[in-house]
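>>> Sequence first, then the predicted structure:
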Amino acid sequence: MTTLIKGALCYIGDGFQQMDVLIKDGKIDTLSTSISKNGVDAVIIAQDKYLVPGFVDVHVHLRQPGFSYKETIKTGTLAAAAGGYTAVCSMPNVNPVPDSLEGIKAQTDIIDRDAVINVYPFASITKGRQGKGETVDFNALKDIAVGFSDDGTGVQDDDVMLKAMTECEKAGKIISAHCEVNSLLHGGYIHDGEYCKEHHHKGICSASEYEQIERDCRLAKKTGVHYHVCHISTKESVDIIRKAKAGGVNVTCETGPHYLTMCDKDLQEDGRFKMNPPLRSEQDKQALLQGVLDGTIDVIATDHAPHSQEEKSKGLAGSAMGVVGLETAFGVLYTKLVKTGFIPLTKLIGMMSVKPRQIFDLPGGKIAEGEVADLALLDLDKKWSVNPDEFLSMGRATPFEGWQLCGKNVLTVCKGEIVYEAL
C-alpha cells in the first residue's frame, strides 16, 4: 500500500515547507516538491494543511485490563488517533498491576491485539503500585516498559524512592513520578484556594505536590537517574524544577492542557472539573505558562483519565478524579496558546511531538526520508465545538465541554496506515 500526501505544509527542521510525501512500507519513502500520482494506491490532497510528526502523549490511562467499563485499549487508542496521536504511554493504574513480566504481559497482549496506534506501557515503581514497600525488578522489566511510575500514588518513603532511583538508573530507564504527600491531603479534592473556601469544599494544598518534587530532585541529583515529573500544577513546582535543571539534575516534566488554560476560578459544581492534581490558582497557571515559555516544562501530556458517567456524576466532592483529553488537546492548545500569539506553532509541535520522543527514547519525530510514517495532518482553519457525545473515548467528562475551538486533526497515519480520517 502506497499513500501520497500532496501539497502539505510539512514540519521540517523547525519550520514548515510545502512538500509531497510518499509513504511506502510503513515509512516515508520520498519527500519532494512534486511527486507523481501514477501508481499510487491512495492520494490525499493536503493544500493549506499542516503535516506534523504524530503527537505523543506520555501520560494516558487506557484502563484495560481491569477497568474496561471506563475505557479499553481499542477505544482509547481510537480516541488518541482522532486527536492526532500516533503513540501513547499507558500508566500502570490497571489490574493486574504491571509490577512483573507476567503483570505487564496481561496488558501488552491486549495492546498487540487491539491498539490502533503505538502504545508503550509503564511498569510500576513498587509492588502493587503502593508507593511503599518492595520495589519492582527494574532490570527484568527494562526491555518491555517505557519507564517506571506509581502514577496515582506518590512514593511516600524516602528510602524506597532512593532505592528505586538507584536501580532505575542502573537499568538505564526513566522514573516518571506522581508527586503527592499523603499526610498533607486531609481528605481534600480541589485546590485549597478561593473557590474552595467560598463553596465550603475540602482543599488540596500546593505543598502536597511540590514538597515531594523537591525531595525527588535531591534524590535524582544523588543517583543520576532521569527523573520525569508528571502533571505539575503549582508555581512552586515550576520554580523547583527550573532550579534543579540549572543545578545539573537530569529532570524533565509535563503539565496538562487544563492547567495551562484554566484555574480554580473556572470551577463549577460538576465532576468534569475534578482531576488530580486539581486546577490551581491564576498565579499557578501564569507560572506554568512561563515555564512553557522558558523551557522549564518540556512536554504537554493530557493525563487522559476516563471514568464511567456514574463515577463522574457526583459533583466535586463525590466524583472520581480524572478527565479525558486526547480528542481536545491540540484544539485547546492551538486556540489558547498559538492563535493568541503566546507561542508559535513550532513550539507546540515540539512539546507534543518531538520532545516526548526524545525524553522517552521513542522512534519517529521527523518528517524525512526513511523515517517511520507516524504523522498527523492539521487543519488550522477548522472551527469546532467540544461535544463529548461525539468522542470516540468511552469517557465523557471534560472541562472543555462547549468550548469553541479552532484547529483540528483531520488525518492520522501510524506506521504507514491511515488510522483516522476526517477530511
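Here it is on my side, so go on. These numbers were taken from a predicted model, which means no experiment stands behind them.

>>> Going by C-alpha atoms from here, please, whenever you check contacts or count neighbours.
OK.

>>> residues touching Pro96, list them.
For Pro96, the contact set (CA atoms under 8 Å, 6 or more residues apart in numbering) comprises Pro65, Gly66, Gly103, Ile104, Ala106.

>>> That one and Asp374, how far apart?
Here the distance between Pro96 and Asp374 works out to 30 Å (CA to CA, to the nearest Å).

>>> same thing with Leu289?
Leu289 is 28 Å from Asp374, by CA to CA.

>>> If you count surrounding residues, which of these two has more?
Using other CA atoms under 10 Å as the criterion, Leu289 and Asp374 rank with Asp374 on top: 30 against 23.

>>> Skipping its backbone neighbours, what lies nearest the more buried one in space?
If the residues on either side of it in the chain are set aside, Asp374 comes closest to Cys414, at 4.4 Å by CA to CA, 6 or more residues apart in numbering.

>>> Just give me the neighbour total for the one you found.
Neighbours around Cys414, by other CA under 10 Å: 25.

>>> Any figure for the gap between it and Arg129?
For Cys414, the distance to Arg129 - CA to CA - is 31 Å.

>>> one step back: how about the contacts of Pro96 in TSV, adding neighbour count and distance to Asp158?
Formatted as TSV, these follow (neighbours: other CA atoms under 10 Å; distance: CA to CA, whole Å):
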residue	neighbour count	distance to Asp158
Pro65	21	30
Gly66	16	30
Gly103	17	26
Ile104	24	26
Ala106	18	30
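
>>> for those residues, which one is nearest Ile144?
Ile104 (8.1 Å; CA to CA).

>>> for that closest one, helix, strand, or coil?
helix (DSSP: H, G, I helix; E, B strand; the rest coil).

>>> residues in contact with it?
Applying CA under 8 Å, 6+ apart, the residues near Ile104 are Pro96, Val97, Pro98, Pro121, Ala123.

>>> Now intersect the residues you listed with the strands, please.
Under the assignment DSSP state E, the contacts of Ile104 contribute Pro121 to strands.

>>> most surrounded residue in the contacts of Ile104?
Of the contacts of Ile104, with other CA under 10 Å as the count, Ala123 tops at 33 neighbours.

>>> so how far is His201 from that residue?
Separation of Ala123 from His201 (CA to CA): 34 Å.

>>> out of everything not next to it in sequence, what's closest to Leu101?
Leu141 (6.4 Å).

>>> Confirm for me that the one you found is in contact with Gly103.
No: using CA atoms under 8 Å, Leu141 is not in contact with Gly103, being 10.4 Å away.

>>> Quick check: neighbours shared by those two?
Between them, Leu141 and Gly103 share no contacting residue, judged by CA under 8 Å, 6+ apart.

>>> Put this next to the previous one:
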Amino acid sequence: MSTLLKNASIFTKQGFRKQDVLISDHRVLFTDSIDNLTADTIDTVYDLNGLFMIPGFVDVHVHLREPGFSYKETIRTGTDAAAHGGYTAVCAMPNLKPAPSSLANLQPELEAIRKDALVHVYPYGTITEQQTGRGALGKMEEIAPYVIAYSDDGKGMQDEASMREAMQRAKRLDRMIVAHCEDERELVLGGCIHDGEYARLHHHIGINSASEWKQVERDVRLAAETGVRYHVCHISTKESVDIIREAKKDGTHVTGETGPHYLMFTDMDLQESGSWKMNPPIRSAEDRHALLEGIKDGTIDCIITDHAPHSAEEKSRGLDQASFGIVGLETCFPALYRNLVLRDPEHPASGKGAITLEKLIELMCVNPRQIFGIAGPQYIEDGVEADLTILDLDKVWTVDSTKFYSQGHSTLYDGMEVQGEVVKTFVGGREVYDREKGIER
C-alpha cells in the first residue's frame, strides 16, 4: 500500500517547510526524489494543506497496567489512547503483577504487547525483585535484551548500596536506570499533596520537596561514580532542577523529564478532588518557574504524561484517600500547545508563549528517541520510518473525558478548551488513527 500526503508542512532540522510525501514500504519518501510517480502507483491520496506533519510523539513514562491490573487499563486500550493522542511509541512502566524482574515474569507483558499493541511499546524491567525499592535486585542480565531500561517507578530506591549495584550492572549491560526519586525517610504517613500553602489552608498532610531532591542528589552522585546513564522521572522541584543542571555541567550522564501538569499548574490551583492527586504532587509557583526554566535551557530533556489510569472508584475518594495518578496520553499535546506555546503559564496575559512549537516537538519527539535509543524518525526526512502524526494546529476543542479511548478518565483538563488536534497517526506506514474514523485496528 502507498499513501500520498500532499501539501503538509513537515518538521525538519531547519524547521517547518511544505513537502509532498509518499508513504511506501513503511518509509517516508519525498516525491521529488521518486522517478515515474504515477496515479497507478498510489493507493490513497490525502491533501494536508494547512496541516502539520511531525514525527510521532514518544512517551517514555506510561502505565499500561497489564498484566495484573487490567481493570484500570490494558495494552489494547492504552495504546488506542496513545494513537488518539498522536503517540507512535510508549515505554511501559513496570508497576505490574507479576513485577517484570525476570524473563518468566516479563513474558505475559511481552505476549500482550505482541497481541494487542497498536503503537510501539517498550517495556521497562524492574530494578528490584518485587518492584518495591528494597530487597534483592531483579534478574537484570536475563531481561536486558527485552527491556528499554530499569525502573522501580512508584518507589524510590531506599538503599544506597543497592542503587550503586544496580547502576553498576546497568552500566555493564548498556541500559539506563530510570528513577522515581522518593526518600521515604522524609515522608509523613498520609501525605497526599505538596507540603505548601494549599495543604496548610485545607489541613492536608503534605509531601515535602526534600523527599524528591535528596534522592536525586544521591543518585546523581552515584551516576557520576558508576558512569551509568541515569534518567530522573517526573521532576517536580526547583532543587532537583538545580542538581541536574550542575551535574550536566560536570559531565554526568543524567537526563530528566517532567509532566504537563507540573508546568501548567501550582499547588494553589488544586481542588478537593482526587483528579488533583498525583505523585510527585503539583508544587509551588517557585517550583513551576524552575521547571519552565529547565525546559528552556535544556536541563529537562523530555515531557512525559505519566499516564496512570485508575478506576472511577479509586479516584473518587478525594485528595486524602484517592489513588495517585491521572491520565494524559490523549490531552498532552493540545494542553501544552495552548498553554505553553500560545501562552505563558506564568504570564497568561502577555500574549506570548513560554516556548516555541519546535521546542515542544523536541521535548516530545526528538529528545526521547535520542536519549532512549528508540527507533523512528526524529525529523521528517527522505527515507525515515513512517511513524508520523498529522496535526491541525488551528483546531480549538473542549476536552471531554467520556470520549477517551483509555479506561481511565481522571484528568485535570475535563471541560478545558485546548488547541491542536491529532488528524491522523501512522505507525510503520499504517494509518492507526483518523479523527473522522477513529481508531483503525
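On my side now, so go ahead. Keep in mind that what you see is a predicted model, and the values were worked out from it rather than measured.

>>> Just give the TM-score of the two.
Scored against TM-score structural alignment, normalised by the length of the first structure, the superposed chains reach a TM-score of 0.98; 423 aligned residues with a CA RMSD of 1.2 Å.

>>> any idea which helix is longest in the second structure?
helix 210-226 (DSSP state H).

>>> and it, which stretch of the first structure?
Aligned by TM-score structural alignment, helix 210-226 of the second structure falls on residues 207-223 of the first structure.

>>> Then stretch 239-257 of the second structure?
Residue span in the first structure matched to stretch 239-257 of the second structure, by TM-score structural alignment: 236-254.

>>> Just the buried positions in that stretch, please.
236-242, 244-245, 249-254 (16 or more other CA atoms under 10 Å).

>>> And stretch 61-74 of the second structure, by the same measure?
Within stretch 61-74 of the second structure, the residues that count as buried by 16+ other CA under 10 Å are His61, Val62, His63, Leu64, Arg65, Glu66, Pro67, Gly68, Lys72, Glu73, Thr74.

>>> Could I get the full set of helices for the stretch 51-200 of the first structure?
Using DSSP state H, counting those that start in this stretch, the helices assigned to the stretch 51-200 of the first structure run over residues 73-82, 101-114, 138-141, 158-171, 194-198.

>>> Quick one: closest of these to Ile213 of the first structure.
helix 158-171 (11.6 Å).

>>> So what's the gap between that closest one and the chain middle?
Distance of helix 158-171 of the first structure from the chain centroid (CA atoms, centre = their mean, to the nearest Å) equals 24 Å.

>>> what does the helix or strand hosting Gln17 of the first structure correspond to over in the second structure?
According to DSSP states H and E, Gln17 of the first structure maps onto strand 15-24. On the second structure, the counterpart of strand 15-24 of the first structure by TM-score structural alignment is residues 15-24.

>>> show me what contacts the most centrally placed residue in the first structure?
Nearest to the geometric centre of the first structure sits Ala301, at 2.5 Å (CA atoms, centre = their mean). Residues near Ala301 of the first structure by CA under 8 Å, 6+ apart: Asp57, Val58, His59, Val60, His231, Glu254, Thr255, Gly256, Pro257, Met352.

>>> Without its sequence neighbours, what residue ends up closest to the aligned partner of the first one in the second structure?
Residue correspondence, TM-score structural alignment: Asp57 of the first structure in this structure matches Asp59 in the second structure. Setting aside the residues directly before and after it, Asp59 of the second structure is nearest to Val90 in space (CA to CA, 6+ apart), at 4.7 Å.

>>> Which residue in the first structure aligns with the one you found?
That one, Val90 of the second structure, aligns with Val88 by TM-score structural alignment.

>>> how close does its match get to Leu362 of the first structure?
10 Å.

>>> Compare the two and say which is more crowded by neighbours.
Val88 (26 against 15).

>>> Tell me who's in contact with that one.
Taking CA under 8 Å, 6+ apart, one finds Val56, Asp57, Val58, His59, Val60, Ala80, Ile117, Asn118, Val119, Tyr120 in contact with Val88 of the first structure.

>>> Mind doing that once more with 7 Å?
Val56, Asp57, Val58, Val60, Asn118, Val119, Tyr120 (CA atoms under 7 Å, 6 or more residues apart in numbering).

>>> Quickly note the distance from the last one to Thr77 of the first structure.
Yep, that's Tyr120 of the first structure we're talking about. Applying CA to CA to Tyr120 of the first structure and Thr77 of the first structure gives a distance of 12 Å.

>>> Which of the two has more residues huddled nearby?
Using other CA under 10 Å as the criterion, Tyr120 of the first structure and Thr77 rank with Thr77 on top: 29 against 20.

>>> now for that one: what does it line up with in the second structure?
Per TM-score structural alignment, Thr77 of the first structure is aligned with Thr79.

>>> Make sure that match is actually in contact with Asp116.
No: counting by CA atoms under 7 Å, Thr79 of the second structure does not reach Asp116; the two are 8.3 Å apart.

>>> circling back to that earlier point, so of the contacts of Ile104 of the first structure, which two are at opposite extremes in space?
Pro96 and Pro121 (13.0 Å).

>>> now the host helix or strand of Ala335 of the second structure: how far from the chain's centre is it?
Using DSSP H and E, Ala335 of the second structure sits in helix 332-336. Chain-centre distance of helix 332-336 of the second structure: 12 Å, with CA atoms, centre = their mean.

>>> Which residue range of the first structure does it align onto?
So helix 332-336 of the second structure sits over residues 329-333 in the first structure, by TM-score structural alignment.

>>> which parts of that stretch are buried?
Judged by neighbour count (16+ other CA under 10 Å), stretch 329-333 of the first structure contains these buried residues: Ala329, Phe330, Gly331, Val332, Leu333.

>>> Save those residues as CSV, and put in distance to His191 of the first structure too.
Shown next, in CSV, are these (distance: CA to CA, whole Å):
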residue, distance to His191 of the first structure
Ala329, 22
Phe330, 25
Gly331, 26
Val332, 22
Leu333, 23
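
>>> what's in contact with the match of strand 15-24 of the first structure?
With CA under 7 Å, 6+ apart, stretch 15-24 of the second structure has contacts from 1-11, 28-31, 386, 429.

>>> repeat that for 6 Å
2-10, 28-31 (CA atoms under 6 Å, 6 or more residues apart in numbering).

>>> Relative to Met176 of the second structure, which of these is nearest.
The closest of the contacts of stretch 15-24 of the second structure, once distances to Met176 of the second structure are taken by CA to CA, is Val28, at 30.1 Å.

>>> Name the next helix or strand following the host helix or strand of that closest one along the chain.
If you go by DSSP H and E, Val28 of the second structure is part of strand 27-30. The element immediately downstream of strand 27-30 of the second structure (helix or strand, assigned by DSSP H and E) is strand 44-47.

>>> Can you check which part of the first structure that following strand sits on?
Using TM-score structural alignment, strand 44-47 of the second structure pairs with 42-45 in the first structure.

>>> what do you get for stretch 408-417 of the second structure?
Taking TM-score structural alignment, stretch 408-417 of the second structure hits residues 395-404 over in the first structure.
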